[in-house]
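Asker: Dropping the sequence and predicted coords here.
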Amino acid sequence: MTTMSEQTTDQRPLPERVAADLRDEILSGIVLPGAVLLTAELRKRFVTSSATVERALHILCEERLVTRCADTADEAPNAVVLEHRQRTMQPARSLAPADPGQPFRWVTEARRRGVRATCVLLEVKPVPKPPAHIVQALGLNAGNPVLLRSQILTFDNEPAGLVKAYFPLQIVQGTEMMEHRKIRGGTSTLLAQLGYPPRRCVDSVSARIPTQEQHALLKLPRNVPVLRTFRVVHSDNDRPVEAHDTVEAGHLYELQYEFSQIL
């Protein structure tokens, strides 16, 4: 296990560094749910004070990774590790249109993994001048408008992701996609019905520091990064028909991609 002496170049405040090491061990499964983090042992391990350990554990409490328990034999309360809430999702499973009468595949996949997942629609609006990266991703000409549909994804009633989905306005104009309501089965199902079934998607994934908007909408604890996935969906003839700009709460979300060897 890492000690503070091995982190001489880390300029973060000491409580954040201690919390970072413990967080990684909890999320990685090195420290299992139910384990007790003893303040006295943490003081020795990190060669630091009870006050520093106390602040580190407080950070993890805010993220609901641990809960506190009093110990009269120690100067400060210890902590019990909770079952971490980071859920593993497989993006490829949500690409295909939903079966008739079924909900959005993302919701179905989450429920299959024992998570109560919902989508909360925020806004639906035409964007006359879309951002440059959307214009490029959708292969549009300057001045071509798009439709923006944004929503919050929740895990067990807790905000887990913010999605901004863009569509060329010319292919969705006049459809129910323009209405401020959820699309049964998701937008990929409607696009397939319109003659634009998803055939290929390209995901670009990166870690980011959350913006003020993302921090507020996702109700993030402090110092928690977001996972940003930019997905472009292509239909027949490799035509781009959808671009998703998604940020997921780093303490709640894990992406899993499966690959087979290509010969």
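Answerer: Good, I have the coordinates. Residues are numbered from 1 along each chain as shown.
Asker: When you work out contacts or count neighbours from here on, use the C-alpha atoms and nothing else.
Answerer: Noted.
Asker: what's the longest helix along the chain packed up against?
Answerer: When the chain is parsed with DSSP state H, its longest helix is helix 14-28. Judged by 3 or more C-alpha pairs under 8 Å, 6 or more residues apart in numbering; DSSP states H and E, helix 14-28 is in contact with helix 50-62.
Asker: List the contacts of the helix it packs on.
Answerer: Helix 50-62 is contacted from outside by 14-19, 23, 39-40, 42-43, 66-68, 75-77, 79, 221-222, using C-alpha atoms under 8 Å, 6 or more residues apart in numbering.
Asker: and here's the other structure:
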Amino acid sequence: MGTRLDSRPRHQQIAAELRAEIMSGDLKSGEQLPSTPHLVARFNAANATIQRALQSLKDEGFVRGHAGKGVFVRDRQPLVVNTSTYMSPDPRGYSYELLKVGQVAPPSDVAAAFTVSGEDLVVMRHRLLLHDGAPVELSWSYYPVSIAAGSPLAGRGRIRGGAPQVLADLGFPQHHFIDRISVRQPTETEVQELDLPPDVPVFRQFRVVYSDSERPVEVSVLIKGGHLYELSYHQTAD
């Protein structure tokens, strides 16, 4: 089997190398990056190519330039998503904007998860999650009309206690969920609404929440910028 060549533009290759060093801690928070002449020599690249690579890292929030001093690694920790929990609003900087609520025909994968026809309507809540005022996640949460109609899930108001509390009050407590995680390039809408830098992929979480008798009561699609997040998994030994 042949070796696949990296066909990306040179500035993307260089940015990838530096990004990996920052994420591994080899380039530490607050540390100054090597000078442009040093990077030119190291990567055997033109000055303009190095500048484009550094600009990509600035756009993604990995580094910051200081006039007359150089480029430094930003003191920024990734937003860690523990896949066993929901991202809940809290006073430390998380908030939601409710973008749309209504009854819609579900996407095919959502319909399959609910085992309903694609022609059947479901209640959808579409939201934007912000951290310190910056957009970090788009979400679409879907509920069977038979459960959600007439409940706070179908309204435009803020839900006290969140969807899990409403579902429990309706007699559908959440027992467990299954996440499928994938990575892809963003759509044009996702680039705009999440204010994504160029060439940044997104995480796609597809979550099915189950209640009594393994009944699916919620399906969510969550889109997160890949430059902001790490996914955390926990497993207990038998």
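Answerer: Perfect, I can see it now. Given the structure is predicted, the values throughout are model-derived calculations rather than measurements.
Asker: circling back: what residues does the longest helix of the first structure touch?
Answerer: 2, 10, 31-33, 46, 52-53, 55-57, 59-60, 65, 81, 84, 86.
Asker: just to revisit the earlier point, weed out the non-buried ones from the contacts of helix 50-62 of the first structure.
Answerer: Among the contacts of helix 50-62 of the first structure, those buried by neighbour count (16 or more other C-alpha atoms under 10 Å) are 14-19, 23, 39-40, 42-43, 66-68, 76-77, 79, 221.
Asker: For the stretch 101-250 of the first structure, which segments are assigned as helices?
Answerer: Ranges of helices within the stretch 101-250 of the first structure are 105-112, 132-137, 169-172, 187-193, 212-217, based on DSSP state H, counting those that start in this stretch.
Asker: Take those and write them to JSON lines, including mean neighbour count.
Answerer: Below are these laid out as JSON lines (neighbours: other C-alpha atoms under 10 Å):
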{"stretch": "helix 105-112", "mean neighbour count": "18"}
{"stretch": "helix 132-137", "mean neighbour count": "16"}
{"stretch": "helix 169-172", "mean neighbour count": "16"}
{"stretch": "helix 187-193", "mean neighbour count": "19"}
{"stretch": "helix 212-217", "mean neighbour count": "13"}
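Asker: quick one, which of the ones you listed is nearest to residue 125 of the first structure?
Answerer: When these are compared by C-alpha to C-alpha, helix 169-172 sits nearest residue 125 of the first structure, at 10.2 Å.
Asker: Out of the helices of the stretch 101-250 of the first structure, which gets nearest to residue 91 of the first structure?
Answerer: Checking the helices of the stretch 101-250 of the first structure against residue 91 of the first structure by C-alpha to C-alpha gives helix 105-112 as the closest, at 8.0 Å.
Asker: Packing partners of the closest one?
Answerer: Going by 3+ C-alpha pairs under 8 Å, 6+ apart, helix 105-112 of the first structure lies up against strand 117-127.
Asker: Any buried residues in the strand it packs on, and which?
Answerer: Quick answer for strand 117-127 of the first structure (16+ other C-alpha under 10 Å): 117-119, 124, 126-127.
Asker: same question, stretch 47-66 of the first structure
Answerer: For stretch 47-66 of the first structure, a neighbour-count test (16+ other C-alpha under 10 Å) marks 50, 52-61, 63-66 as buried.
Asker: Mean distance between the longest helix of the first structure and the second structure after superposition?
Answerer: With mean C-alpha distance after the TM-score superposition for the first structure, helix 14-28 of the first structure departs from the second structure by a mean of 1.4 Å once superposed.
Asker: residue range for that helix in the second structure?
Answerer: Under TM-score structural alignment, the match for helix 14-28 of the first structure in the second structure covers residues 10-24.
Asker: tell me how far stretch 158-171 of the second structure is from the chain's mean position?
Answerer: With C-alpha atoms, centre = their mean, to the nearest Å as the basis, stretch 158-171 of the second structure stands 24 Å off its chain's centre.
Asker: next one: stretch 229-238 of the second structure
Answerer: Put simply, stretch 229-238 of the second structure sits 17 Å off its chain's centre (C-alpha atoms, centre = their mean).
Asker: hmm, who's touching that stretch?
Answerer: 78-84.
Asker: Please list only the buried members of the residues you listed.
Answerer: Using 16+ other C-alpha under 10 Å, the buried members of these are residue 83.
Asker: Turn the contacts of stretch 229-238 of the second structure into TSV, including distance to residue 219 of the second structure and secondary structure.
Answerer: Output for those, formatted as TSV (distance: C-alpha to C-alpha, whole Å; DSSP: H, G, I helix; E, B strand; the rest coil):
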residue	distance to residue 219 of the second structure	secondary structure
78	26	coil
79	23	strand
80	22	strand
81	18	strand
82	18	strand
83	15	coil
84	15	coil
